[in-house]
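Engineer: Provide a 3D model corresponding to the input given below.
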Amino acid sequence: MSVPVRKQVMWWGIAALVLFVTMWLLGQAILPFLLGAGIAYMLDPIADRLERMGLSRTMAVVVITAGAVLMLAAVILLIVPILLRQATALIETAPEMFDQARIFVTSRFPEMVPEGGTVGSALKDLRESMGEQLGKLASTLLGSVRGVLGVVALFVIVPVVTFYLLLDWDRMVAKIDGLLPREHAATIRRLATEVDGALSGFVRGQGLVILILGTWYSLALAFVGLPFGFFIGIMAAVLSFIPYVGVLIGGATAIGVALFSFWGDPVWIGAVVVIFAIGQVVEGNYLQPKIVGGHVGLHPVWLLLALSVFGALFGFVGLVLAVPLAAAVGVLARFMTERYLESPLYTGKSPPPEPAPPLLVELAPRGTLAAELHEAYLREEEEDERIADAQGGMANRQG
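Structural biologist: Alright, predicted model coming up:
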């Protein structure tokens, strides 16, 4: 007998509550393991492809690990120092840029910024607090990351967890599949496949888009000689996972810096505009449709909501888990919508009755029934004769 739906909902609700409480209480402790699992999930297709090429699973994981270590070392030694240096310089120069913008607007359009007016005061306050606030934000973010991850967790625990999870990934998936409740195994597999499609399509596809755009923006802006161009290009590319946000913020920052640095030389200002225009055209017409595709199912507004909600609830752990949880919740919401559209609550009709049990029909050669009836008739005659003979013999004995 199947478990009632109400009891199933209760048990699954308790499991979800336990998961959220665990994340809330142990989030900082389990964060390195979550990061390791996420990296292993992203690298598993590469390991599978290397296995199909003839390598063993262990050798495939070793090759991936060596490549990842080399790439990480290159990023830390070559890219991170440039980003930090340019970000610090941009933060320090921002108040001067706002000063120049205020002087320009005041001299050209004095009626827009009256002396002592609200707009002028706002610009002045913004100029004075820009460097301080951005500096506090950067130091707070870096401090929280150091507090959450720690040097040991970042450079030891995460790589080790990633290595072993990637080594046993397929076995773990098979083991989890074997533990699924049999009654709902097919439905859970379907939902898990949809979550995997949405998550992998977004993370891997958007990661490749960010890599391409970051390379184009940073190198092109550096080529035209834009100050802080490398940092602005990387920032615009990273923010491109939200449509139009990356190009708007990065483009506005780049054009503002270009106006401040190349004033009187419109050719280079136009070159900065053209760089972002080309990036936007290529991203919208080729990169997003061809690489990410329309099957992802993670709407930008839904993703922003997930980042805000899970970040507020679980801090940095919530930000790490926001994308996979958003993908899972989105798939579950679509599944529940499908069930609702099929339910009597939406259709207004009672569900169809349960089908009758199947009738077992046995096929036999022609004449089988007649032969069986004839045999039964003969057996019945023989039985009647035997009974008559027995009754006659009993009567003779009594006589």
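Engineer: C-alpha from now on. contacts and neighbour counts both.
Structural biologist: Will do.
Engineer: ok, Asp12 - how many residues close by?
Structural biologist: Just to correct that, residue 12 is Trp rather than Asp. Neighbour count of Trp12, defined by other C-alpha atoms under 10 Å: 11.
Engineer: List the contacts of it.
Structural biologist: Not one residue lies near Trp12 by C-alpha atoms under 8 Å, 6 or more residues apart in numbering.
Engineer: how far out from the middle of the chain is the strand or helix carrying it?
Structural biologist: Assigning secondary structure by DSSP states H and E places Trp12 in helix 5-52. Helix 5-52 sits 12 Å away from the centroid of its parent chain (C-alpha atoms, centre = their mean, to the nearest Å).
Engineer: Show me which positions of stretch 207-221 end up buried.
Structural biologist: For stretch 207-221, the neighbour count (16 or more other C-alpha atoms under 10 Å) marks 207-210, 213-214, 216-221 as buried.
Engineer: Quick one: those residues as TSV, columns for distance to Phe276 too.
Structural biologist: As requested, these are exported to TSV (distance: C-alpha to C-alpha, whole Å):
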residue	distance to Phe276
Gly207	19
Leu208	18
Val209	15
Ile210	14
Leu213	10
Gly214	11
Trp216	9
Tyr217	7
Ser218	11
Leu219	12
Ala220	10
Leu221	9
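Engineer: For those, give me a markdown table that also has distance to Ala306 and secondary structure.
Structural biologist: As requested, the buried residues of stretch 207-221 are exported to a markdown table (distance: C-alpha to C-alpha, whole Å; DSSP: H, G, I helix; E, B strand; the rest coil):
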| residue | distance to Ala306 | secondary structure |
| --- | --- | --- |
| Gly207 | 19 | helix |
| Leu208 | 22 | helix |
| Val209 | 21 | helix |
| Ile210 | 20 | helix |
| Leu213 | 24 | helix |
| Gly214 | 25 | helix |
| Trp216 | 29 | helix |
| Tyr217 | 28 | helix |
| Ser218 | 29 | helix |
| Leu219 | 32 | helix |
| Ala220 | 33 | helix |
| Leu221 | 33 | helix |
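Engineer: Report how many residues lie close to Ser343.
Structural biologist: Using other C-alpha under 10 Å, Ser343 has 14 neighbouring residues.
Engineer: Now do the SS call for the nearest residue to it once chain neighbours are set aside.
Structural biologist: Once flanking residues are discounted, Ser343 sits nearest to Pro351: 7.6 Å by C-alpha to C-alpha, 6 or more residues apart in numbering. Here Pro351 is recorded as coil under DSSP: H, G, I helix; E, B strand; the rest coil.
Engineer: Next: His295.
Structural biologist: Counting by three-state DSSP, the backbone at His295 sits in coil.
Engineer: how close does it sit to Ser144?
Structural biologist: His295 sits 35 Å away from Ser144, going by C-alpha to C-alpha, to the nearest Å.
Engineer: Please provide the structure for the following sequence as well, for comparison with the first:
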Amino acid sequence: MALPVRQQLKYWGIAFAIFAVVLWFLGDVLLPFVLGSAIAYALDPVADRLEKWGFSRAAATATITIACIVLFIVVLLPAARMLVDQLTQLFSIAPELFLDLRAFLTEKFPTLMSEGGALHSALASIGDTIKQKGGTVVETALTSVGSLLNILMLFLIVPVVTVYMLLDWDRMTAKVDDLVPLDHKETIRHLAREIDGVLAGFIRGMGSVMVILGTYYAVLLWLVGLQFGLVVGVAAGMLTFIPYVGAIVGGGLAIGLALFQFWGEWWWIVAVWAIFQSGQFLEGNVITPRLVGDSVGLHPVWLLLALSVFGALFGFIGLLVAVPLAAALGVIVRFLGQQYKGSKLYLGYSAERDGVEK
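Structural biologist: Here you go, the predicted structure:
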């Protein structure tokens, strides 16, 4: 005898509450496993493609692992080192850079920087804050992530978890499918396929767009000699998942730095502007349509809400699970909306009368 719907909802509600409590208390412990699972999920289509070419699952996993190690050593490690160097330099010279900015504005726009003016007072207040707290920014950022031991453990555990998850991904999904309640198997499979489509479109598609644009901006800004161009390019790429925000924030920062650094050399300022204009053209007309298309289904406002809520509740681990949970909730809400439109609550008695009349 099947359980009543009310009983099923009660049990699933208890399971969700247990999941939330575990996430709350064990978020830092679960971080490497969530990261490893996310990376394995993103790489699973590559392993499937290699299997179609005749590789075994173990051989496909080994090939992907070796390729990732080579990519990390040859490309990512030097780029990460340059990025850390620029961030450290930015934090260390921020007070001096701010004083130079005030002097620059005072020289070029004396009317805006008159003594006692609103802009002068605001900049003075910001400068005092940087002097007082700028030295603790790096320390605070490091302590918020965790100790050095935790960071080392993160780099050690995540690759191991990724390899094992990628190796056993198909078997694990088959096991989960086997545990789905029989009465709801087809419905849950349908929802799971839709959630997977949304996640694939966002994590794999938008992730690729973010990497491509971040690399494009960072490399070109570095080539034109813009100070902190690597940091600006990476920040613009990371914000690309919010339409126009990455280009506006990154472009504003880059052009502002270019005006400060290349004042009088207008061709370099125009070059920085052209980099972001061309990046936006490529994103809108070539990269996003090919890699993402119209299948994402995650509205930017819904995504920002999920990131804010889960980040506030569960910290960094909440930011990681926000995207899949937002995708799942979005699919479930759309499914419930369709069910509602076919119910008597929506149709009322008018549908029955129409049926009788026909």
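Engineer: TM-score for this pair?
Structural biologist: Overlay of the two chains. TM-score (TM-score structural alignment, normalised by the length of the second structure): 0.91; 352 aligned residues with a C-alpha RMSD of 2.2 Å.
Engineer: hang on, the earlier thing: the helix or strand that the helix holding Trp12 of the first structure is followed by vs the second structure, mean deviation?
Structural biologist: Remark: after helix 5-52 of the first structure, the chain's next helix or strand is helix 57-74, criterion DSSP H and E. With the two structures superposed, helix 57-74 of the first structure lies on average 1.4 Å from its match in the second structure, counting by mean C-alpha distance after the TM-score superposition for the first structure.
Engineer: where in the second structure is the aligned partner of helix 57-74 of the first structure, by residue range?
Structural biologist: Aligned by TM-score structural alignment, helix 57-74 of the first structure falls on residues 57-74 of the second structure.
Engineer: which residues are contacting that stretch?
Structural biologist: Applying C-alpha under 8 Å, 6+ apart, the contact partners of stretch 57-74 of the second structure are 46-47, 50-51, 163, 166-167.
Engineer: Could you list the buried residues of that stretch?
Structural biologist: By neighbour count on 16+ other C-alpha under 10 Å, the buried set for stretch 57-74 of the second structure is 57-58, 60-62, 64-65.
Engineer: For the stretch 151-300 of the second structure, just list every one of the helices.
Structural biologist: Secondary structure of the stretch 151-300 of the second structure (DSSP state H, counting those that start in this stretch): helices at 169-178, 185-199, 207-223, 229-238, 245-261, 266-282, 288-291, 300-314.
Engineer: Give me whichever of the ones you listed is most buried.
Structural biologist: Each of the helices of the stretch 151-300 of the second structure was scored by mean neighbour count; the highest is helix 229-238, a mean of 25, by mean count of other C-alpha atoms under 10 Å.
Engineer: related to what we said a few turns ago, list just the one of the helices of the stretch 151-300 of the second structure that sits closest to Met1 of the second structure.
Structural biologist: Met1 of the second structure lies closest, by C-alpha to C-alpha, to one member of the helices of the stretch 151-300 of the second structure: helix 185-199, at 16.6 Å.
Engineer: Residues in contact with the closest one: which ones?
Structural biologist: 180, 295-298, 323-324, 327-328, 331-332.
Engineer: gap between that helix and the chain center?
Structural biologist: Taking C-alpha atoms, centre = their mean, one finds the center of helix 185-199 of the second structure at 22 Å from the center of the full chain.
Engineer: Mean per-residue distance, it versus the first structure.
Structural biologist: Helix 185-199 of the second structure differs from its equivalent in the first structure by a mean of 0.7 Å after superposition (mean C-alpha distance after the TM-score superposition for the first structure).
Engineer: And the buried ones among the contacts of stretch 57-74 of the second structure, selectable in ChimeraX?
Structural biologist: Only the buried entries of the contacts of stretch 57-74 of the second structure go into this ChimeraX selection, using 16+ other C-alpha under 10 Å:
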select :47,50,51,163,166,167
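Engineer: Would you mind checking which of the contacts of stretch 57-74 of the second structure is nearest to Gly246 of the second structure?
Structural biologist: Gly246 of the second structure has its nearest neighbour among the contacts of stretch 57-74 of the second structure in Val46, at 28.1 Å by C-alpha to C-alpha.
Engineer: Aligned counterpart of that closest one in the first structure, please.
Structural biologist: Matched to the first structure by TM-score structural alignment, Val46 of the second structure sits across from Ile46.
Engineer: Quick check: nearest residue in space to that match, chain neighbours excluded?
Structural biologist: Spatial nearest neighbour of Ile46 of the first structure, chain neighbours left out: Ile64 (7.9 Å); criterion: C-alpha to C-alpha, 6+ apart.
Engineer: Kindly provide the distance from the one you found to Tyr164 of the first structure.
Structural biologist: 12 Å.
Engineer: What residues sit buried inside the helix or strand hosting Val84 of the second structure?
Structural biologist: Per DSSP H and E, Val84 of the second structure falls inside helix 77-108. By neighbour count on 16+ other C-alpha under 10 Å, the buried set for helix 77-108 of the second structure is 79, 83, 86, 90-91, 94-95, 98, 101-102, 105.
Engineer: Now do the buried residues in stretch 282-298 of the second structure.
Structural biologist: For stretch 282-298 of the second structure, by 16+ other C-alpha under 10 Å, it's 283, 287-288, 291-292, 296-298.
Engineer: ends of that stretch, how far apart?
Structural biologist: This stretch, stretch 282-298 of the second structure, spans 21 Å end to end (C-alpha to C-alpha).
Engineer: ditto for stretch 112-120 of the first structure
Structural biologist: 9 Å.
Engineer: centre of the chain versus it, how much separation?
Structural biologist: On the basis of C-alpha atoms, centre = their mean, stretch 112-120 of the first structure sits 46 Å off its chain's mean C-alpha point.
Engineer: gap between the aligned partner of Val29 of the second structure in the first structure and Val247 of the first structure?
Structural biologist: Superposed on the first structure with TM-score structural alignment, Val29 of the second structure falls opposite Ala29. Counting by C-alpha to C-alpha, the gap from Ala29 of the first structure to Val247 of the first structure is 36 Å.
Engineer: Same check on Phe276 of the first structure?
Structural biologist: Applying C-alpha to C-alpha, the value for Phe276 of the first structure to Val247 of the first structure is 7 Å.
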